[in-house]
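**Q** Fold the following and give me the result.
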Amino acid sequence: MTSTVAMPVAPPATAPVAWSTVLRLPHCGRLLAATLTGRLPHGMAPVAVLLAARADGLGYVAGGVLAALYGAGVAVGQPLLGRLTDRAGQTRPFVVSVLASTALLLVLALVGAANFLLAAIITAAAGLTSPPLEAGLRALWTSIVPTPNHLRAAYALDSGSQELVYVAGPLLATVIATAADPRAALGVTALLGLAGTLLVAHAAPSRTWRPAEPRPVGTAGALHPPGIRLLLLAMTAVGAALGALNVAALASAERHEAAWLSGAVPAALSLGAIAGSALLSRHVWNAPLHTQLTISAAAFTVAWLPLQLDTPPLVLLLSAVLPGIAFGPLLATAYCCIDVLGAPGTITESFGWLISAFGIGTATGTATAGAADGSWLVPAAAAACALLFVLTLRPFLTPTTSPRTEAP
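**A** As a prediction, this is how the structure comes out:
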């Protein structure tokens, strides 16, 4: 599954490829920065919508529902827009979808959330039309990096840097809402998404990108290969672990009477993910892809065990870094698996389904952890389920396959 610019087949590297090397390649730094900017609404919009709802007199439940509707819209829209992108290229789907999403968020900023039904429709539609930048960038990497080892470093950079969206996004929305008002935060969210997307769409690799092979016949599309379905189930379980983390962190904060833990623990995991992704790119790992995925998933599962102990808040905070360190390499390896397992001509849709799997998993984990009173057993159990699904992938990831090294 490749783009129109074929990646040369290269022998295994003897030296790692640094993130700085990837960023110095033509287009790479600009595309990554523009994509992160265009994706900021994914981190900002739920918080801005919740704050706008509170400012308009709605309760936390109604505000939470509105924020969840945006996330649900994103989860549904990413694979659908990804399928359209695989057929029409990136330019038109990106531009049309971002114009629609921007207009909807600006309308919400103008009318507010006092009318809950209207706000719910607008919010869900804004999420549904959010452009598939994340999947689009992963489809582009193969056309802008020269070797498979550069590609793996790019995936590690991608998986690490995306944490910035969910750390900086909520913080930026909160700061703007506090300094001005929540509606201003919605307006800035819309404009940042528009600016980032237009920068991506204007870049030469995005304008010229087309899937190299025709789509398979059938409505299943990217979900047709059984291997991709198993990988998505594994990533859904990974998302459930991360969703449960937020509730478990809140419960721990209340139990220890340390309110700062509720935000610090998820932030610690995000920092761990950046560190883990950076470590992955600094070392050459020539093991078979399934071995890499299994070791990463096993490490992710084991990393939750220290959090089961009744430890002081500071130790709990440091322990939260461990699942993050394993999560970064696990996610980057999953990206490589998409390249091997995905059906020809469905690269953007396949990555779109991966995003949806995480969204569904996160919501499921949050609900389950809530029912379990924030027990740390929930994310550990979800991680163990992810490992079980990964183990079933062995027949589909043979030792001879490697990401995007096949001739077109």
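
**Q** Going by C-alpha atoms from here, please, whenever you check contacts or count neighbours.
**A** Noted.

**Q** the longest helix in the protein is where?
**A** helix 226-256 (DSSP state H).

**Q** for N246, what are its contacts?
**A** 262, 265-266, 366 (C-alpha atoms under 8 Å, 6 or more residues apart in numbering).

**Q** before we move on, back to that, now the longest helix of the chain: how far from the chain's centre is it?
**A** 13 Å (C-alpha atoms, centre = their mean, to the nearest Å).

**Q** Mind checking which of the contacts of N246 land in helices?
**A** Those of the contacts of N246 lying in helices (DSSP H): 262, 265-266, 366.

**Q** how about the longest helix of the chain: buried residues?
**A** 227-253 (16 or more other C-alpha atoms under 10 Å).

**Q** Work out for me the element V49 sits within.
**A** helix 28-55 (DSSP states H and E).

**Q** got it, and A407?
**A** Per DSSP H and E, A407 falls between elements, in no helix or strand.

**Q** Next secondary structure after the helix holding V49?
**A** helix 60-88.

**Q** separation between the closest residue in space to T401 that isn't next to it in sequence and V167?
**A** Nearest residue to T401, sequence neighbours excluded (C-alpha to C-alpha, 6 or more residues apart in numbering): V340, at 7.0 Å. V340 sits 31 Å away from V167, going by C-alpha to C-alpha, to the nearest Å.

**Q** Let's compare: structure for the following, please.
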Amino acid sequence: MLPGDKASGEIRRAYAYTAAKLTAWKSSTLCQVGMASAIGVGRYRAVWQLPDARRLVFGGFIGRLPIGVTPIAIILAVHQAYGSYITAGIAVGTYNAGFALGAPVLGRLADRYGAPLVLWLASAAHLPVIVVLVVSISTSWSLGMVWTTALCVGLTAPPTSPAVRSAWNALTAGPGQSLRRVALSLDSVSFELCFIVAPLVVGVFGLSGRPVLALLASGTFAAIGAMLIASGRHINRARQESSAAFPRSGPSAIFTPGIPTLLVVTAALGFALGALDITLPAFSSAHVSAASAGGIATALFALSSVGSVTGALWFGTKHFTAALATQWAYTLAALTAGLVMLSVVTNIPMMMVMIVICSAPIAAVATVETSMVAAIVAPSALNEAYSWNWTITVVAVGAGQVLTGAVVEHFGSAMLGFLLAAAGPALGAVVAALPRSKLRQAEAGAQKS
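**A** Coordinates of the predicted model:
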């Protein structure tokens, strides 16, 4: 054999060896990815097979649609009847105030007397009050009557969201605790989908020229969802077993060690969401005509929800060993980075791509938040704890909307709106990351007990 032939043979053998190794590596990597995907899907399938899981998913989705439908319907209906956005703003503000005030009270009653009873009674009061609001708007009653009725609509809103979350915790207690993150991620997805479907529901009635009828649909959704959750046999049995192990006693859940700090971090996410409510329409108005701005803003909100849902589905399949407070700090930091990135986007097509990517941590933040509440609060106080969580979120969203609206209006810059939105989760990440915070102490104490 000639020297050149020998060298060529060695090169061919080396090439074949390298190619074989690369093929093996690719096969191994693809196998690992496939196994990870299968495990993730398997976890969601396991949650789906839990007793009453379908009832929780569908009942929770239907029962929480009013959270997105009612405020939009009030604004459109009151503006149509009275011709003033200021009047409509006051009406939706009084509704939100009633919701924020009533939620902790109904949550505490649900812990004391059982969620099913409170859901039934709240539904029985809520739907008639909705009817009164519809009549008062349709017949142009006094504004004082409209605002008072809107307040009562918020006060009587069934505590479906706290009931759903506490039910998921009850169903995944004991041997099923390994599925809790997946279950709560699925719940976050269901909740996020409400904000995609809700504007479509209102839009159907708006196109017919009768947005006030969307309020009747909202009341019907609330009643159906509450009844589905309240009538779940397995859900109620799991709740009773959980409450029997940890009987309700003592002061409000808000005084549980770690909860005040948790609510501060919760407010951070709410502030960011409120800021985005103003900033995305402002960004749209700055880049397209006034006639197209509304449609573009709606598309951006929908894409944000798509990103959030995708992030939640991925997050639910992962197993993290870090403390929940640490996970919360990381997800909040990721959200902060995403919002800062949005501040440098300069055109609509790029924003449509970036909003999906940068919104991915939103539902993951909410999932860790929900898990944290369950970790430090006794099961018999979860309804009230989750209600306080929601109350603080509503207040923080309002604060984010007002402050960001003032900043964007004064400076005429959507970029500042995104940076202001990023300030909320940035502060939350710092608080969650503090090594000796009450939050971490409460989590560590709960793990030892």
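
**Q** picking up where we left off before, residues contacting the residue nearest to T401 of the first structure?
**A** 1, 397, 401-404.

**Q** Relative to A77 of the second structure, how far out is the equivalent of G59 of the first structure over in the second structure?
**A** For G59 of the first structure, the aligned residue in the second structure is S84 (criterion: TM-score structural alignment). Distance from S84 of the second structure to A77 of the second structure, counting by C-alpha to C-alpha: 10 Å.

**Q** more neighbours, the two?
**A** A77 (24 against 13; other C-alpha atoms under 10 Å).

**Q** Run a quick check on the more buried one versus G209, I expect a contact.
**A** No: taking C-alpha atoms under 8 Å as the definition, A77 of the second structure is not a contact partner of G209, at 9.5 Å.

**Q** any residues in contact with both of those two?
**A** Between them, A77 of the second structure and G209 share no contacting residue, judged by C-alpha under 8 Å, 6+ apart.

**Q** Contact partners for W168 of the second structure?
**A** 56, 180, 183-184 are the contacts of W168 of the second structure under C-alpha under 8 Å, 6+ apart.

**Q** now M352 of the second structure
**A** Applying C-alpha under 8 Å, 6+ apart, the residues near M352 of the second structure are 300, 303.

**Q** and V407 of the second structure, what element?
**A** helix 382-411.

**Q** Check the offset of the helix or strand that that helix is followed by from the chain's centre.
**A** Proceeding N to C from helix 382-411 of the second structure, the next assigned helix or strand is helix 414-433, under DSSP H and E. Centroid separation between helix 414-433 of the second structure and its chain, computed with C-alpha atoms, centre = their mean, is 17 Å.

**Q** What are the buried residues along helix 414-433 of the second structure?
**A** Neighbour count says helix 414-433 of the second structure has 414-429, 431-433 buried, by 16+ other C-alpha under 10 Å.

**Q** sorry, back to before: mind giving me the packing neighbours of the helix holding V49 of the first structure?
**A** With contacts defined as 3 or more C-alpha pairs under 8 Å, 6 or more residues apart in numbering; DSSP states H and E, the packing partners of helix 28-55 of the first structure are helix 19-24, helix 60-88, helix 133-144, helix 163-179, helix 182-202.

**Q** now with 7 Å?
**A** helix 60-88, helix 133-144, helix 163-179, helix 182-202 (3 or more C-alpha pairs under 7 Å, 6 or more residues apart in numbering; DSSP states H and E).

**Q** What's the match for P148 of the first structure in the second structure?
**A** So P148 of the first structure corresponds to Q177, using TM-score structural alignment.

**Q** Residue in the first structure paired with L216 of the second structure?
**A** Alignment note: L216 of the second structure maps to G187 in the first structure; criterion TM-score structural alignment.

**Q** and that match, how many neighbours?
**A** By the criterion of other C-alpha under 10 Å, G187 of the first structure has 20 neighbours.

**Q** dump the residue contacts of it.
**A** 105-106, 109 (C-alpha atoms under 7 Å, 6 or more residues apart in numbering).

**Q** re the thing from before, please tabulate the helices and strands packed on helix 28-55 of the first structure in TSV and include distance to P329 of the first structure as additional columns.
**A** Shown next, in TSV, are those (distance: least, C-alpha to C-alpha, whole Å):
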stretch	distance to P329 of the first structure
helix 60-88	23
helix 133-144	16
helix 163-179	13
helix 182-202	26
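
**Q** Relative to F116 of the first structure, which of these is closest?
**A** F116 of the first structure lies closest to helix 60-88 among those, at 7.7 Å (C-alpha to C-alpha).
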